[in-house]
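Asker: Sharing a sequence plus its predicted fold:
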Amino acid sequence: MTSSALFRRAALAALLALSPITGTAVATARPAPAGPGDIVESRPLTPAELIPGAARGFRIVYRTTGQNGEPAISGGDLFLPAGAAPPGGRPVVSWAHSTSGTTRGCTPNLDGQRADGFDETPQLSAYLARGYAVEATDYIGLGADGVYEYLAGRAAGHAVLDIVRAGRTSDPGLSESVVLAGHSIGGQSVLFAAASAPDYAPDLDVRGVLSYAPTSNVDGVIAAVAGPELPAAPALDGLQVRILMILAGLDHARPELHVLDHLSPWGRQMLAVAEAGRDCMGAIEAAVAGQPLGRLYAEPLSDPAIGAALRDYLGVPTTGYRAPVLLLQGVPDTVQPMPTTLLLQEQLRQGGADSRLRLYPSATHFTVLPQAADDDRAFLLGVLPNR
């Protein structure tokens, strides 16, 4: 074959390859846009990372949705018990942890399962022992890239739901049926998740909500105690740190309000300590201990716009629940006092929720978890039996 013939054949082959209408053309499908619950990264957990009762597990970074509807990512762990999944898939408990800090790495999954100095491992292990898979979100910004907004209810609720979607990609043997469970701020998170699930995650089968000592009805408290004239009070030491964390999160979610302008120079200094994250909560708790609460502020948080923003940011929804709710509350709790949960129960019932409240006469904010074991076991068996 002459060189000119070879050239013509090569040119014809190139034209055919470029033509969009050749009979042999192969269409390349575009990947679907990334959405909530899609996995960004996943790896098996090492034996050292597994908690008691977990035969295997995965570290997951997944896509979710932030407080204002923006795309975001979160991290979390999936723990799986031993044995084969039952017909229909293994049922899931999606766990939301309590206060653990504001900076990346300050999440129980990456810090020995400790939140607020309390070890949550026995609670998760108890679910595993009953045959449930446990998916434990870090929330946005604590276990992956992003900024953590403390008590931002919509963001946390989305992370609680989206880890269930992500978990089914890591282990297709998981069921779509889930119970949402959380303690303290996690109790608030799962209530937000349950109320938003019918619209945000209609693909999930949310069977019930276990909310232990949930953070609720605190927006009015914050406005009432946020002023430069307030004295020191030992019972308020923990509240100082939480108010700083709330204001920092609110400022990130609603920068147009300039919430941090209400802090004094010392208050801003304490906020910097909190955001530095040394010992997660340890350094900031030591720095504010015994100091007057009013020292945080240059002026009161009396602006009605800030009050409305706080309610929108962290106020527990009182309508929209399609699954039963069980609130579990210690009577002598000094972190989330019982009256706030009594009020929450009344609000949920008035909003049409199937909500029940169990009180424990000697349970503190932290011992409510083991003391409520019989009640949460009965609730789980009732709404999502593991068969």
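Answerer: The structure has been received and is ready for your questions.

Asker: When you work out contacts or count neighbours from here on, use the C-alpha atoms and nothing else.
Answerer: Will do.

Asker: quick one: the strands in this structure?
Answerer: 39-44, 56-65, 71-80, 90-96, 114-115, 118-119, 133-140, 174-183, 205-212, 325-330, 355-360 (DSSP state E).

Asker: structure B:
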Amino acid sequence: MTATAQPDGWHQLWGGAAVEYWTTRSTGEPVRASGALFVPAGQPPAGGWPIMAWDHGTTGLGPRCGCQADPEREVLPYRRREEDAIMRFFLAKGFVSILIGMRAARPDAQVDSYLTDFGRQLLDSVQYDCLGELTDRMAGIAPGSVLSRPLSEGPFPAVLRDYMTVATRGYDAPIPLLLNATDITVPSPLHAALAAQLAANGVGFETVVGTGGHTELNPQMWAAMDAFTDRVFAAPTVS
């Protein structure tokens, strides 16, 4: 991994570095990725700094499309402001904050088998594009010109379900769920299903529901985050 120190104000934060590192796709294939790392000022506590890792949905296909290592490329500035506010909170609370830029690929989806000749050419042409470029390229293109058969057939549905599924077991500590009923990116029926599955698997969780948009936090959610981080610091360090 390489880290390049950034000036204060980068991501509207301090103590930051742009990082590049190698990770693996779901197939085990190595892939280069980038992100951002922030370390609190001062000496770390006994046992080291706690770590908060921020992952997010994809914003493109290229290696820098997460925009974490280069926030000026962000095509959704309001989302960046919300994410940076959350990072400031955790950094001030004494967490090392990592903003992860990752990509994933699933060859077993056999995407090419669903595409027309034009669709395959289009997919090849956008393999390094980010959200802004993708939006421009796809403007006015009808799904029927890209797809040769329904996505509900063949291996694609099972692969997509596996890729999109959130783990609902195996947690060894309670988790906070901060949910907005008016979120149109991840709609509320999915929130309800997640909570039901966590409960069915005996996972401890606390839910705070708001009426904002995706990633927006209301005062009750900030208070819940504050209480959660206080509990993290109050718990004994496991060596």
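Answerer: Arrived safely. Everything quoted here is computed from the prediction, not taken from an experiment.

Asker: any idea which of the strands of structure 1 is most buried?
Answerer: strand 133-140 (a mean of 29; mean count of other Cα atoms under 10 Å).

Asker: packing partners for it?
Answerer: Under the contact criterion of 3 or more Cα pairs under 8 Å, 6 or more residues apart in numbering; DSSP states H and E, strand 133-140 of structure 1 touches strand 71-80, strand 90-96, helix 121-129, helix 153-170.

Asker: The first one - contacts with which helices or strands?
Answerer: Same thing as strand 71-80 of structure 1. Using 3+ Cα pairs under 8 Å, 6+ apart, strand 71-80 of structure 1 sits against strand 56-65, strand 133-140, helix 153-170.

Asker: Now the ones you listed in a markdown table, please, with extra columns for distance to residue 377 of structure 1.
Answerer: Converted to a markdown table, these look like this (distance: least, Cα to Cα, whole Å):
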| stretch | distance to residue 377 of structure 1 |
| --- | --- |
| strand 56-65 | 23 |
| strand 133-140 | 15 |
| helix 153-170 | 21 |
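
Asker: so which of the strands of structure 1 gets nearest residue 273 of structure 1?
Answerer: Residue 273 of structure 1 lies closest, by Cα to Cα, to one member of the strands of structure 1: strand 114-115, at 18.4 Å.

Asker: Just give me the match in structure 2 for residue 94 of structure 1.
Answerer: Correspondence of residue 94 of structure 1 to structure 2, assessed by TM-score structural alignment: residue 53.

Asker: same deal with residue 68 of structure 1?
Answerer: Residue 68 of structure 1 maps onto residue 27 in structure 2, by TM-score structural alignment.

Asker: Now do the contacts for that match.
Answerer: Neighbouring residues of residue 27 of structure 2 by Cα atoms under 8 Å, 6 or more residues apart in numbering: 105-107.

Asker: Residue 196 of structure 1: which of the strands of structure 1 is closest?
Answerer: strand 205-212 (10.8 Å).

Asker: which helices and strands sit right next to the closest one?
Answerer: The contact analysis (3+ Cα pairs under 8 Å, 6+ apart) places strand 205-212 of structure 1 against strand 174-183, helix 185-200, strand 325-330, helix 373-383.

Asker: is it possible to export those to JSON lines including distance to residue 159 of structure 1?
Answerer: Output for those, formatted as JSON lines (distance: least, Cα to Cα, whole Å):
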{"stretch": "strand 174-183", "distance to residue 159 of structure 1": "12"}
{"stretch": "helix 185-200", "distance to residue 159 of structure 1": "8"}
{"stretch": "strand 325-330", "distance to residue 159 of structure 1": "19"}
{"stretch": "helix 373-383", "distance to residue 159 of structure 1": "21"}
